[in-house]
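Student: Can you look at this prediction? I've put the sequence above it.
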Amino acid sequence: MVEIIVLAIYALLILYTLSQLNHWLKLISHGVLLRAIVDVLYILFALLPIGGCYLSDGTLKNAMTGNGNIWLGFLVYFGMCLVFFHIIRFFVWIFSHSHHKDDQATRKKHPWAGLFVLFMCVLVSLSLTTYGTINAHKIHTVKYNVTLSKKTAARGKLKIVLISDLHLDTNTYEEQLRAMVREINRQNADIVVIAGDTFSGSYSAVRDPDTYETILKGIRSRQGVYAVYGNHDVEEKLLCGFNVSRKRPMRSAGMEEFMTKAGITPLDDKTVFINGAQIVGRLDGEQTGTDSAKRASIASLTGSLDTKMPVLVIEHEPTDFKNLSSCGVDLVLSGHTHAGQFFPCTVAMPFISQNAYGLKSIHGVYSIVTSGAGYYGPPIRIGTHSEIAVINLNY
């Protein structure tokens, strides 16, 4: 059902934008050659995400997926520009009391006005896509200070670097990974935490796993690098970014081997003890990636812990705060939301997630959500940044 819905929405978006292209081009030239060339090129671009979804694993599939992601970013803004133009034109028509016949006559008299509208829509869409791509590849650093009421006999301090949502795939930019590792190492952290979605639904889509393993293995911290898996750390079938797998996606051996070679320790419903703090890693609630359809409850994971001591949870999706609070959890480290990644998703995300981004206290539990160090689908960020989060925790 999801597959049909996604295909239908995508087809409607393509038909709408293509019909608008033909409409404005027809005002410029009554010949069919120009429109035929545009139609063929547009359909070829439109087929990129389809091929990325349905072709068998290989170079062609990865190429179509990577270029299809860029195309999707452009398509979103091109469609928005066209809709925005029609809204403006509608209100101008109302306020000027224009008639349809007069409007038609004006367009026939000034056909180049149509070309200008089309040119501006394409220009704005390309500009936003280009800016978003450049912005997405810059790593920023944000810092948080959190003090817990719980006290321990140990050191009482923990410096954490939180990263998430690397989404390693065909659109991964190698220098961005290197810049991220350099910035992490500057922090001289006690521990580095990866809060899920290291991959983007396919290990075969990782363009250069050996190089990426070497880069990530260069991360330095006093107490190690720990991670949880996210909802895209599985082998899934993605159509325009949506999971349309018929079977429950599972994690591949390649993904697990990658983590080992990169020096990253996954915490699959497991706990580590560092500097007097108890750090619990949870499997993802949406896709466990294992034979088990459900992950362990937070109650079972914390049942043997001393809740008088600090309890930290690494949870890919920022959710389940009531249960976390009732089980004595103090701080939850998450990703998943990308802070919306690009407009207009940035506007919608705060209504979807209990914590879309940053530091919040929810049901007495501190929640820190990072926007992620990578990007999902379109490799663009508008209104957000790719980042690492540095957390100075005191207890």
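Tutor: Now that the structure is in, tell me what you want to look at. All figures in this text were calculated on a predicted structure; none of them were measured in a lab.

Student: hey, let's count contacts and neighbours off CA atoms from now on
Tutor: Noted.

Student: Figure out how far the host helix or strand of Q278 is from the centre of its chain.
Tutor: For Q278, the host element (DSSP states H and E) is strand 277-281. Relative to its parent chain, strand 277-281 has a centroid offset of 25 Å by C-alpha atoms, centre = their mean, to the nearest Å.

Student: neighbouring contacts of it?
Tutor: 227-228, 266-273, 301-302, 305, 309-315 (C-alpha atoms under 8 Å, 6 or more residues apart in numbering).

Student: Quote the end-to-end distance of stretch 337-348.
Tutor: Length of stretch 337-348, first residue to last, C-alpha to C-alpha, to the nearest Å: 11 Å.

Student: Centre of the chain to that stretch, how far?
Tutor: Stretch 337-348 sits 9 Å away from the centroid of its parent chain (C-alpha atoms, centre = their mean).

Student: same thing with stretch 357-374?
Tutor: 16 Å.

Student: I would like the residues contacting that stretch, please.
Tutor: In contact with stretch 357-374 (C-alpha under 8 Å, 6+ apart) are residues 136-137, 139, 144, 162-168, 172, 180, 318, 321-322, 324-325, 329-341, 355-356, 384-389.

Student: ditto for stretch 35-46
Tutor: 14, 18, 22, 25-26, 68, 71.

Student: Narrow those residues to those in strands?
Tutor: Secondary structure from DSSP state E places none of the contacts of stretch 35-46 in strands.

Student: Out of these, which comes closest to I380?
Tutor: The shortest approach to I380 among those belongs to W71, at 11.0 Å (C-alpha to C-alpha).

Student: Leaving out sequence neighbours, find the closest residue to that closest one.
Tutor: F45 (6.9 Å; C-alpha to C-alpha, 6 or more residues apart in numbering).

Student: Buried residues, the helix or strand hosting that neighbour. List them.
Tutor: Taking DSSP H and E as the definition, one finds F45 inside helix 33-54. If you call a residue buried by 16 or more other C-alpha atoms under 10 Å, then helix 33-54 has these buried ones: 35, 39, 45-46, 48-53.

Student: Tell me which stretches of the stretch 201-350 of the chain form helices.
Tutor: 209-217, 253-261, 298-302, 321-326, 345-352 (DSSP state H, counting those that start in this stretch).

Student: Any chance of JSON lines for the buried residues of helix 33-54, columns distance to K108?
Tutor: JSON lines is the format used below for these (distance: C-alpha to C-alpha, whole Å):
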{"residue": "R35", "distance to K108": "18"}
{"residue": "D39", "distance to K108": "23"}
{"residue": "F45", "distance to K108": "31"}
{"residue": "A46", "distance to K108": "31"}
{"residue": "L48", "distance to K108": "36"}
{"residue": "P49", "distance to K108": "37"}
{"residue": "I50", "distance to K108": "38"}
{"residue": "G51", "distance to K108": "40"}
{"residue": "G52", "distance to K108": "41"}
{"residue": "C53", "distance to K108": "43"}
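
Student: here's the one I want to compare it with:
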Amino acid sequence: MSIPSWVWGQSVMWALAHIYLWARLVRGTTPSRSRARRVGTVLAVVLAAFIPASLITPFFVDIAVSRWIAWPSNIWYGLAVYLLILLILTEPVRLAAAFIGKRRAKARAETPDSARRAFLARSIAVTAGAAATGIVGYGMATALSPPRLDRVTVRLRRGGPLAAGLRIALVGDIHLGPMLGRAHTQRIVDMINGTGADLVAIVGDLVDGTVEQLASAAAPLRGLRSRHGTFFVTGNHEYLSGATEWIEELRELGIRPLQNERVELPALDLAGVNDVTGARQDDGPDYERALGDRDPACPVILLAHQPIQVNEAMRHGVDLQLSGHTHGGQMMPLNLLTSWAQPTLAGYERFGDTQLYVTKGAGFWGPPVRVGAPPDITIVELAI
């Protein structure tokens, strides 16, 4: 399996980020040529290698081995993110203190007070470190806790009495991989079965690894129970993990993949399209194939991994689109970046006659940290 280009891009980005962290946490807080400076520099180099290692090793080693790398490196990933944010926020304080110190020294014809500068740097480093640790600790407790069971009622603009009261268990972004395995899957299956939903919709990003690596972790999905069955659409991570093989594996588990296709249920049409990233492998979304040539009086629900696919859903007269992908932003304030790329981060939104509901997802990607975006499974109940 080849390494995607985005992995190399993130590796370079994190190398540069660690240079900044070294400058603020090591060089700025330790005397030149001291033992503390040397130890801190070595530690910074090791930690800089951690994150690329966690991104690259799953492509080459067994999942059980990569797990030992994934946990420490992704915890550091989360800490590094919040250290960067907090340290950058304190830059105005540091720059103002340096400016005032130079002005005072110049007025007194003295050299700048290096001891005062080092004290400020250490104070900022300790404060940022303590705050980042607290945030990540809280975020880990949230990410590793059972998904929250949300309930929402969506009123369709058309449809008969058979559609009223239909309950769809919506789950996405389960992200089975080095950090989330079989127990995670079983917990989700048990929660969904406990709701007595009429239909289960898995809206992509089920896995971060191949069938060979993760078949056992996905096996509990065979136990999902609902009146109309379980349906699945691909997410972008499936196309990094062998989408074709996973489609076949899910069929073996009794799950119906919707690959640019539609099924007619007693109350409505249920359609599903492939993720937009599938186009790079000649397996992208085909809305006409999934939504064309159908009864216009019948309501249609579309499963599509990314919320941005609602633009095409509107053009094809979809009543309701169910999506995931965003994780609700996963780690505030990084949700601001995600919101630039997607029309909705989480929850309900209306786009003309098309309604959209986005789940925050039941797992996580990268850091085992969720801040301001707890994991969820949503029961979508239809009304007329």
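Tutor: Right, received. Where do you want to start? Everything quoted here is computed from the prediction, not taken from an experiment.

Student: circling back to that earlier point, Provide the aligned range in structure 2 for the strand holding Q278 of structure 1.
Tutor: With TM-score structural alignment applied, strand 277-281 of structure 1 matches the range 268-272 in structure 2.

Student: relative to helix 33-54, how tilted is the longest helix along structure 1?
Tutor: Of all segments of type helix in structure 1, defined using DSSP state H, the longest is helix 59-96. Here helix 59-96 of structure 1 runs at an angle of 130 degrees relative to helix 33-54 (axes from the mean of the first three to the mean of the last three C-alpha atoms, to 10 degrees).

Student: after superposition, how close is the strand or helix carrying V122 of structure 1 to structure 2?
Tutor: Taking DSSP H and E as the criterion, V122 of structure 1 maps to helix 112-136. Comparison of helix 112-136 of structure 1 with structure 2 after fitting gives an average deviation of 1.9 Å (mean C-alpha distance after the TM-score superposition for structure 1).

Student: Just want the angle from that helix to helix 59-96.
Tutor: 130 degrees.

Student: List of residues touching helix 112-136 of structure 1?
Tutor: Contacts of helix 112-136 of structure 1 (C-alpha under 8 Å, 6+ apart): 21, 24-25, 27-28, 70, 73-75, 77-78, 81-82, 107, 342, 374-375, 379-382, 385-386.

Student: Can you turn the buried part of those residues into a PyMOL selection?
Tutor: Typed into PyMOL, the line below selects the buried ones among the contacts of helix 112-136 of structure 1, using 16+ other C-alpha under 10 Å:
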select buried, resi 21+24+25+27+28+70+73+74+75+77+78+81+82+342+374+375+379+380+381+382+385+386
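
Student: The counterpart of L156 of structure 2 in structure 1: how many residues sit nearby?
Tutor: Aligning on TM-score structural alignment places L156 of structure 2 opposite L148 in structure 1. Per other C-alpha atoms under 10 Å, the neighbour tally for L148 of structure 1 reads 14.

Student: do the same with L250 of structure 2
Tutor: L250 of structure 2, neighbours per other C-alpha under 10 Å, totals 21.

Student: Q281 of structure 2 now?
Tutor: The burial count for Q281 of structure 2: 9, using other C-alpha under 10 Å.

Student: and the residue lying closest to it once chain neighbours are set aside, what does it touch?
Tutor: Leaving aside its sequence neighbours, Q281 of structure 2 sits nearest to Y239 (C-alpha to C-alpha, 6+ apart; 7.9 Å). Residues in contact with Y239 of structure 2 (C-alpha under 8 Å, 6+ apart) are 277-278, 281.

Student: overlap between those and structure 1?
Tutor: Using both residues aligned by TM-score structural alignment, their matches' C-alpha atoms under 8 Å as the contact test, the members of those still in contact in structure 1 are G278.

Student: right, and the helices of the stretch 201-350 of structure 1 - which one's nearest D102 of structure 1?
Tutor: Using C-alpha to C-alpha, the helices of the stretch 201-350 of structure 1 put helix 345-352 closest to D102 of structure 1, at 38.1 Å.

Student: Who are the contact partners of whichever residue in structure 1 pairs up with I377 of structure 2?
Tutor: Aligned counterpart of I377 of structure 2 in structure 1: I388 (TM-score structural alignment). Shown in contact with I388 of structure 1 (C-alpha under 8 Å, 6+ apart): 139-142, 161-163, 180, 184, 370, 372-373.

Student: Select from those the one having the most neighbours.
Tutor: G372 (32 neighbours).

Student: Leaving aside the residues adjacent along the chain, what's closest to the equivalent of Q354 of structure 1 over in structure 2?
Tutor: Following TM-score structural alignment, the counterpart assigned to Q354 of structure 1 within structure 2 is P343. With sequence-adjacent residues excluded and distances taken as C-alpha to C-alpha, 6+ apart, P343 of structure 2 is closest to I308, at 6.0 Å.

Student: can you tell me which residues contact the one you found?
Tutor: Contacts here follow C-alpha under 8 Å, 6+ apart; on that basis I308 of structure 2 touches 341-344.

Student: Put the buried members of those residues into a ChimeraX selection.
Tutor: Burial among these is assessed by 16+ other C-alpha under 10 Å; the matching ChimeraX selection reads:
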select :342,343,344
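
Student: now the contacts of I308 of structure 2 as TSV including distance to H184 of structure 2?
Tutor: Shown next, in TSV, are those (distance: C-alpha to C-alpha, whole Å):
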residue	distance to H184 of structure 2
A341	29
Q342	27
P343	29
T344	26
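
Student: closest to G223 of structure 2 among the contacts of I308 of structure 2?
Tutor: T344 (31.5 Å).

Student: is it true that that closest one lies in a strand?
Tutor: No - assigned with DSSP: H, G, I helix; E, B strand; the rest coil, T344 of structure 2 falls outside any strand and is coil.

Student: residues touching it, list them.
Tutor: 307-308, 358.

Student: What's the match for the residue nearest to P343 of structure 2 in structure 1?
Tutor: By TM-score structural alignment, I308 of structure 2 lines up with T319.

Student: A297 of structure 2 too?
Tutor: With TM-score structural alignment as the criterion, A297 of structure 2 matches K308.

Student: Ok, L322 of structure 2 next?
Tutor: Under the alignment (TM-score structural alignment), L322 of structure 2 pairs with L333 in structure 1.

Student: so that match makes contact with F321?
Tutor: No - counting by C-alpha atoms under 8 Å, F321 is not a contact partner of L333 of structure 1; they are 11.8 Å apart.

Student: the more surrounded of those two?
Tutor: More neighbours surround L333 than the other of L333 of structure 1 and F321, with 25 against 19 (other C-alpha under 10 Å).
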